[in-house]
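Student: following is a predicted model, sequence given first.
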Amino acid sequence: MDMASTFIKPMHPEGRKFVAIFAVIALILFVIWEPLGWLGVLMTVWCYYFFRDPERVTPDRTDLVISPADGVISLIEPAVPPAELGMADTPLTRVSVFMNVFNCHVNRAPVGGTVQAIAYRPGKFFNASLDKASVDNERNSVRITMADGRDIAVVQIAGLVARRIVCFTKPNEVLAPGERFGLIRFGSRLDVYLPEGVEPMVAIGQTMVAGETVIADLKA
């Protein structure tokens, strides 16, 4: 790996129009006052960095649950999966990964399996690190059925700054572990509902890397 690839990462296509907008604003600011123009350049670089989409090396074991997002574990608690997914109302262990505005926001499948349901629900925009964000905030829920018949729910939750949830996958599509399935713009959170009886292998405050960090072992 050379020095350039260490600092310059590929950008997700979703970010191209935003970087273009920031760049145009930077040019206008240069015309108004040069110091403002350089501030615009910095914001343009940040926007590019926000939409970066680096390659990840996902563990090749199919019995692992992988983090769907970069960020920090903010909550681990029992909770009922979103009702719109049609899962049982039995509380499951919910692991929440909070993403700040400096994290990579491309979301990846926590397990391999078939997408059984996708359900979008509009809502509010509380700080995504708060517990009530899972219930009150705008969200997009995905139910994935694994080869052994068990289900995992992964929920994209908009945050205080985020105003757009993007989901790339569709019902009946087969996802591989670590495969890109969505993106949330500008600060947000991902919730993973583990199958009944599965315990997490992570702790609150732990840093996650999407597509790489193991959240749980389905065989443990």
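Tutor: Arrived safely.

Student: please make it C-alpha for all contacts and neighbour counts, starting now.
Tutor: Noted.

Student: give me the distance from stretch 180-188 to the chain's centre.
Tutor: 5 Å (C-alpha atoms, centre = their mean, to the nearest Å).

Student: that stretch spans what distance, first to last residue?
Tutor: 16 Å (C-alpha to C-alpha, to the nearest Å).

Student: name the residues of stretch 154-163 that come out as buried.
Tutor: Buried residues in stretch 154-163, counting neighbours by 16 or more other C-alpha atoms under 10 Å, are found at 154-163.

Student: for stretch 25-34, which positions count as buried?
Tutor: 25-27, 29-30.

Student: typo on my end, it should be stretch 126-135
Tutor: By neighbour count on 16+ other C-alpha under 10 Å, the buried set for stretch 126-135 is 126-129, 133-134.

Student: also stretch 167-186?
Tutor: 167, 169, 174-186.

Student: likewise stretch 9-28?
Tutor: For stretch 9-28, by 16+ other C-alpha under 10 Å, it's 11-12, 15, 19, 22-23, 25-27.

Student: kindly indicate which of those residues lies nearest residue 210.
Tutor: Comparing those against residue 210 with C-alpha to C-alpha places residue 12 closest, at 14.7 Å.

Student: correct me, but that closest one touches residue 50?
Tutor: No. Residue 12 lies out of contact with residue 50 (C-alpha atoms under 8 Å); the separation is 9.5 Å.

Student: for comparison:
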Amino acid sequence: MTIHKEGRVLLAVLIIILVGINGAVYYFTNPESGWFTISVIASLIVFVLILQFFRSPARPVSDNDIQVIAPADGKVVVIEKTIEEEYLKDERIQLSIFMSPVNVHVNRMPVSGMVEFFRYHAGKYLVAWHPKSSTENERTTMVVKTAGGQKLLVRQIAGAVARRIKWYVKEGSRLRQGEEFGFIKFGSRVDVFLPLNAKINVEVGQKTKGGVTVLAELPGKSNES
């Protein structure tokens, strides 16, 4: 288990702040009052809570051209047909994964392929399960074209707690299935828009593991390496 790069500076600053707070408590209060002990315990709890937001477990990088793997740890909250209006302009199966504050926040490529389209949108911070969060919240939209010609749209969505989306791709980038493409600080949601002929392998309420759980299968023959 390692600490993700997005959290290293924040955690270092947090340590300095907590050390300063505990030093002040020790200096300005009576040691026998117990306030210093309470301060230290509270500081440790805060640090551990923030630390777990930025854990980055190693996950295998796979390459199965018909499987669509989960882009995030979390829980499946939506599986429904919808019209994707930003880029694909057609009917799709939308599969949404909600990332709670206790989940790993790393986002991984659901398929191997080339990034055909990428956009960042500033926006609101509605709760992630709000019906309008996918079109009004801070978000990114990425369309990946596989070697077999299939196009998948993946959308990172910030929520009420999350205030920062990070991405490490651009149009023309080629990434393998399971590779890291982004990070959402403190949780939120990731949507995947699948073709209508995809075979869905999960159900609403099911927990997912980013880079591991197979969400769906695309039509075609697998060339897994």
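Tutor: Good, I have the coordinates. Note that the structure is predicted; figures quoted are calculated from it, not measured.

Student: strands of structure 1, start to end?
Tutor: Assigned by DSSP state E, the strands in structure 1 fall at 64-66, 71-79, 92-99, 106-108, 113-121, 139-145, 151-158, 165-167, 174-175, 180-184, 188-193, 207-208, 214-217.

Student: against which helices or strands is the fifth one packed?
Tutor: Same thing as strand 113-121 of structure 1. Contacts defined by 3 or more C-alpha pairs under 8 Å, 6 or more residues apart in numbering; DSSP states H and E place strand 113-121 of structure 1 against strand 139-145, strand 174-175.

Student: of those, flag the one that's most buried.
Tutor: Of all these, strand 139-145 carries the top mean neighbour count, a mean of 25, counting by mean count of other C-alpha atoms under 10 Å.

Student: so what's residue 174 of structure 1 up against?
Tutor: Residues near residue 174 of structure 1 by C-alpha atoms under 8 Å, 6 or more residues apart in numbering: 112-115.

Student: turn the buried residues of stretch 126-135 of structure 1 into a markdown table, columns for distance to residue 43 of structure 1.
Tutor: A markdown table is the format used below for the buried residues of stretch 126-135 of structure 1 (distance: C-alpha to C-alpha, whole Å):
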| residue | distance to residue 43 of structure 1 |
| --- | --- |
| 126 | 24 |
| 127 | 22 |
| 128 | 23 |
| 129 | 24 |
| 133 | 28 |
| 134 | 30 |
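
Student: in helices only, show me the residues you listed.
Tutor: Members of the buried residues of stretch 126-135 of structure 1 lying in helices (criterion: DSSP state H): 133-134.

Student: which residue lines up with residue 145 of structure 2 in structure 1?
Tutor: Using TM-score structural alignment, the partner of residue 145 of structure 2 in structure 1 is residue 145.

Student: so that match makes contact with residue 109?
Tutor: No. Here residue 145 of structure 1 does not reach residue 109: they are 11.6 Å apart, not a contact under C-alpha under 8 Å.

Student: re the thing from before, what's the closest of the buried residues of stretch 167-186 of structure 1 to residue 196 of structure 1?
Tutor: Once C-alpha to C-alpha is applied, the member of these that ends up nearest residue 196 of structure 1 is residue 177, at 19.6 Å.

Student: now do the contacts for the closest one.
Tutor: Counting by C-alpha under 8 Å, 6+ apart, residue 177 of structure 1 touches 58, 62, 66, 108-113, 211.

Student: give me the buried subset of those residues.
Tutor: For the contacts of residue 177 of structure 1, buried by 16+ other C-alpha under 10 Å: 58, 62, 66, 108-113, 211.

Student: per the alignment, residue 123 of structure 1 pairs with which residue of structure 2?
Tutor: In structure 2, residue 123 of structure 1 lands on residue 123 (TM-score structural alignment).

Student: ok, its match touching residue 134?
Tutor: No. Residue 123 of structure 2 is not in contact with residue 134 according to C-alpha under 8 Å; the separation is 10.0 Å.

Student: what does stretch 56-67 of structure 2 rub up against?
Tutor: 1-4, 104-106, 111-112, 146-148, 176-179, 211-212, 214-225.

Student: out of the buried residues of stretch 154-163 of structure 1, flag the one nearest to residue 42 of structure 1.
Tutor: Using C-alpha to C-alpha, the buried residues of stretch 154-163 of structure 1 come closest to residue 42 of structure 1 at residue 161, 19.0 Å.

Student: measure that closest one to residue 109 of structure 1 for me?
Tutor: Using C-alpha to C-alpha, we find residue 161 of structure 1 at a distance of 23 Å from residue 109 of structure 1.

Student: now residue 108 of structure 2: how far from residue 136 of structure 2?
Tutor: Spatial separation of residue 108 of structure 2 from residue 136 of structure 2 under the definition C-alpha to C-alpha is 23 Å.

Student: likewise for residue 100 of structure 2?
Tutor: For residue 100 of structure 2 relative to residue 136 of structure 2 (C-alpha to C-alpha), the value is 20 Å.

Student: go on, residue 23 of structure 2?
Tutor: 44 Å.

Student: just residue 208 of structure 2 next, same as before
Tutor: Residue 208 of structure 2 is 25 Å from residue 136 of structure 2, by C-alpha to C-alpha.
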